[in-house]
Every structure is written in structure tokens, then in C-alpha cells.
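Enquirer: Sequence first, then the predicted structure:
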Amino acid sequence: MEQQLFKVSIPEGEKLYGPQLRQLVGEAHKGVLDPEIFNKDENNRPLNKKPSNRFYTTRNEAVFISEGENAVKNVQSVMGFMLLALKDKFPEHNITFSTVSTNKSASVSAKPIIYSFHNIVKKRRNDIAKELSNEQTVKNLIIRELESAYRNGLIDDLPPTESLLITFTEVNEKGVKVTDAGGEYASMFSGKVVMNIDLKGSWQIGSLTAKGYGRFYKEFVRGGDNEQ
């Protein structure tokens, strides 16, 4: 699957989070952009589907990513408003930007690969979900994402789960408020996992990915690829 990314530098010493970035761009465009850019319908209600357009941040970059046949068009429509929003946010700093084209894919790896995951969100509303360990909860989300990738042709073959050798070296949990009405909270997980799948491109797992949650990326390997 084609992915187009628009990246803008975050000045050293400054912090910006995915939901903030999305809100800043939302305020800057003043109704010009297609609401689907923000995973919403024409009545400003969230779309009930996995978002193909997402905002997220890393330690030093603000990123808008779009997937699929309209990816280039979507990035072009967002670029100006995102630059305007970040120049207003950091008026005393020079910021740089770039566009990157990638292909999202997955393949079975002969060797285990270490991944980090950051703020994977999962609502655990029923007793069965609440009784699962943190590791099993995240593992289920990873498997679900890989199964979706297989159905969508991003991976040619998906071997049995046990052959993926999914092993967690670190899982941390905290709560995140996911709805204003009633103040519903969900679990949010960060950590590291080792598995025999090689992921290319930009991946996010779990809920609230349109707001930048759930980044899942390969750890830096000296002399190898480190696509994020």
C-alpha cells in the first residue's frame, strides 16, 4: 500500500503531541479541508473505519500520513495548513519540512526483529477483556493488525501465530481518557516486542490512531533498515 508522509521539524526542546497537532491543523484550515482528513463525516462525527489519514508526532517531527490512491492529493491539501499551524505554534524557531513516499508491507522474517510500540489504546469494557494480561491484550491487537494486513494484500502469507514467536520484553500500562461525555478511560500500552515479522512503512495499532496513538516501529539496527 502506498503511503505519503509530510514531515515538519519540531524545534529542539519543544514538545508536541499527536492530538495537539491534529487540533492545530483543524483550527488552521477553517473548514477548507475534507472532513475525512480528520476521520470525520460532514456532520463532524467520527467515521466508523480504520483511518487512512493520521496525524502523529515523534520527538523531533510532526507528521501527517495518508494511505491509498488519494494519498498524494491528501498530503498536498494539508501541507500549507500544517505549516501555518506550526509556524504559529513555534514563531521563534525556523522549521524544516519534507515529503516522503513509502510502501506499507509486511513479510515473514527468518530472524526475530525488535519493535517499540508507543501508546497503543485499547478499551477493555467487558470482564473477559479486563482479565487478560497486558501482554496478551497487546498481542491480540498485533495479531489483529497482521490479519488485516493479510486480508488487504500487504502480506502474502500469514503463518500460524505461534511461529511468529511474539515475545514481550517490556509492557507499561496507563489510562487515557477517550470520551468527554461520562469520562470513559481506556488502557494505553507502551513497550517493546520481538517477533518474526518484518514491517515496512509506517504502522499504527489499536484505537485513536487518527490522533497519533499506537505507533509501532522497528528499533534501530546498525547497518540495517529502520523504517518508521
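Expert: Perfect, I can see it now. Bear in mind that the values here come from a model prediction, so they are computed numbers and not experimental data.
Enquirer: contacts and neighbour counts: CA atoms only from here.
Expert: Noted.
Enquirer: surely F97 meets S9?
Expert: Yes: under the criterion of C-alpha atoms under 8 Å, F97 makes contact with S9 at 6.2 Å.
Enquirer: ok, structure two:
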Amino acid sequence: MLKLCLPRGVNIGPNDLREATAKVLDGQDCHRFFHYDKNGKPINEKPASRFVGGKGFVGFISERNEDDIKDLMYPVLQAIQTPKLFSMLNGLMPKIQVLQFEKKAFITQEPKVYSVSRCIDKKEHRKTLGEEGRLAVLFKSMLIQAVKEGVLPTLPEEQELQLQFASVRDLGFETQFQNKNKKWMHMMHGQFIANIDLQGVWQMGGMTSRGHGLIFKQNKKGIFQSCL
């Protein structure tokens, strides 16, 4: 992970960094870093590299190899010096870290408290499930993918997982893709508890390459932090 620790009071979203980096690269490696094919169409699979961000940080992660981080380091450094981001940084340079982490998940006896930020559901037919139902489906889809990747040995039963949502907000929005198509999305924030300990960077829902659906875990002080 390439992590930019932002100065106090500065807020730069993952899509801000993504757009600025894309302009620096000017069409190069779009399939590698931005989840588009050579024709500018989104690739229909889980992105192995993603721009992410939260309180006090923004960055880029790759689940492929370290070369992605090394090769994107200089373009990101150029991106934060472009007029828009430099202005958002108030002329201050963020502290830059390169981190390695292992993605893990363990079933627990006691529940952990989580929040999910800007989680996207593209499936309109799921509106009958309500906001909590939508998020439950997306969370379980994330766990199914984790089983396929070997991160989680087996999919926990509902009774074992004990997934419960404390609060959910649906903040729908319209987005425009590179091919100029516009689409209405359901974007949700939520807090939930579950008998599972997530470690590493976890995201659920759609548009994760733009930083959506990042999951934060509540620490002992009651503060939500990334699961690193």
C-alpha cells in the first residue's frame, strides 16, 4: 500500500487522487491502475488495485505485487503537486509511507463493531430488500469472494456470523463513467456488528477501484479506523 498521511484538517478523497494520477499518466496503464480496458470500458471483475482513503489518509493498494506500488509512486508524487491537489493540501506535503499487510479474517466469539463508507449498490432490483438488506447482501458477497481467494477458509453460517446493522443511510448519487454514460447509484453509509475480525484492507459493494465501500473497525477507544 502507498499511503499518504494528510496534514491535519486536509481532506482529499480517493477519487481526487485517482483522477489527478490518471491525468499525469495520460492514458497509460489504464487497465493496470484504473480498472478500464484499452477501449475505455470498465473491467467486469474485482479490481486488484484500488485507490482508497479515510480520515487523515489517502492512498493506493495493490493485491498483485509490489511493482504496482513502485511504478505508481512517481505519478502519485506528481499528482499531489498538480494545482487542484496542491491547493487542497494548502501547499503542505503529506508524509508518504509504503506498507505491507496481509488480508485476514477470523470468526470470533464476541462481536466487532464496523462502519462502511460510501458503499455502492448498482443493482436496482435489490431495492425491495431495503438499505439493511442491500448491505447484508454486499457484505456476504465480500465474504464469498474472500473464501474464493483463500483469505477465509469457509463461509460462516448466519447464526455464527450474527450480522446486525445499527444504522444505515442511503445517499444516492449520479455518476458519469469514462464512456460518458451516466447511471444512478445507491450509495450507503452504515454501522454494523458481526462475529468476525477483519484485518487488512476490506471493501464491499461496487466501484471499489474509486475507494468506495471501505470498511473501518472500531478500536477500544470507540474510534473507527482502517482494519490495518
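Expert: That came in fine, so what should we check first? Since this is a predicted model, take the numbers as computed values, not measurements.
Enquirer: Helices of structure 1, start to end?
Expert: Ranges of helices within structure 1 are 18-29, 71-89, 127-131, 134-151, based on DSSP state H.
Enquirer: Buried ones in the last one, by neighbour count?
Expert: Burial within helix 134-151 of structure 1, assessed by neighbour count using 16 or more other C-alpha atoms under 10 Å, is assigned to 134-135, 137-139, 141-142, 145-147, 149-150.
Enquirer: on that earlier part again, now distance to I166 of structure 1 too, for the helices of structure 1, in TSV please.
Expert: Output for those, formatted as TSV (distance: least, C-alpha to C-alpha, whole Å):
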stretch	distance to I166 of structure 1
helix 18-29	28
helix 71-89	32
helix 127-131	20
helix 134-151	7
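Enquirer: Quick one: closest of the ones you listed to S207 of structure 1.
Expert: Closest to S207 of structure 1 of the helices of structure 1, according to C-alpha to C-alpha: helix 134-151, at 9.8 Å.
Enquirer: Find me the equivalent region of that closest one in structure 2.
Expert: Taking TM-score structural alignment as the measure, structure 2 aligns residues 131-148 with helix 134-151 of structure 1.
Enquirer: List the contacts of the matching stretch.
Expert: 121, 126-127, 152-155, 163, 165, 168-170, 188, 203-205 (C-alpha atoms under 8 Å, 6 or more residues apart in numbering).
Enquirer: And K70 of structure 2? What does it align with in structure 1?
Expert: In structure 1, K70 of structure 2 lands on Q76 (TM-score structural alignment).
Enquirer: can you tell me how far that match sits from T57 of structure 1?
Expert: Q76 of structure 1 sits 19 Å away from T57 of structure 1, going by C-alpha to C-alpha, to the nearest Å.
Enquirer: Give me the more crowded residue out of those two.
Expert: T57 (25 against 13; other C-alpha atoms under 10 Å).
Enquirer: so what's that one up against?
Expert: 16-18, 21, 63, 212.
Enquirer: Spit out the contact partners of the nearest residue in space to it that is not next to it in sequence.
Expert: Leaving aside its chain neighbours, T57 of structure 1 sits nearest to G18 (5.3 Å; criterion: C-alpha to C-alpha, 6 or more residues apart in numbering). Going by C-alpha under 8 Å, 6+ apart, G18 of structure 1 touches 55-57, 62, 211-213.
Enquirer: sorry, back to before: which one, of the helices of structure 1, ends up nearest to E184 of structure 1?
Expert: Using C-alpha to C-alpha, those put helix 127-131 closest to E184 of structure 1, at 14.7 Å.
Enquirer: which residues sit against that closest one?
Expert: In contact with helix 127-131 of structure 1 (C-alpha under 8 Å, 6+ apart) are residues 124, 137.
Enquirer: Can you find the partner of L161 of structure 2 in structure 1?
Expert: Under the alignment (TM-score structural alignment), L161 of structure 2 pairs with L164 in structure 1.
Enquirer: re the thing from before, average distance between the match of helix 134-151 of structure 1 and structure 1?
Expert: Comparison of stretch 131-148 of structure 2 with structure 1 after fitting gives an average deviation of 0.8 Å (mean C-alpha distance after the TM-score superposition for structure 1).
Enquirer: one step back: now the buried members of the contacts of stretch 131-148 of structure 2.
Expert: Buried among the contacts of stretch 131-148 of structure 2 (16+ other C-alpha under 10 Å): 121, 152, 155, 163, 165, 168, 170, 188, 203-205.
Enquirer: about what we covered before: hmm, the match of L161 of structure 2 is touching D198, no?
Expert: No: L164 of structure 1 lies out of contact with D198 (C-alpha under 8 Å); the separation is 10.5 Å.
Enquirer: centroid residue for structure 1?
Expert: Centroid check for structure 1 by C-alpha atoms, centre = their mean gives Q204 as the closest residue, at 3.3 Å.
Enquirer: That one: what's it in contact with?
Expert: So Q204 of structure 1 contacts 213-216 (C-alpha under 8 Å, 6+ apart).
Enquirer: Of those - the most surrounded one?
Expert: For these, the largest number of neighbours (other C-alpha under 10 Å) sits with Y213, at 26 neighbours.
Enquirer: Identify the residue spatially nearest to that one, adjacent ones excluded.
Expert: N119 (5.4 Å).
Enquirer: Which residue in structure 2 aligns with K50 of structure 1?
Expert: Counting by TM-score structural alignment, the partner of K50 of structure 1 is K46.
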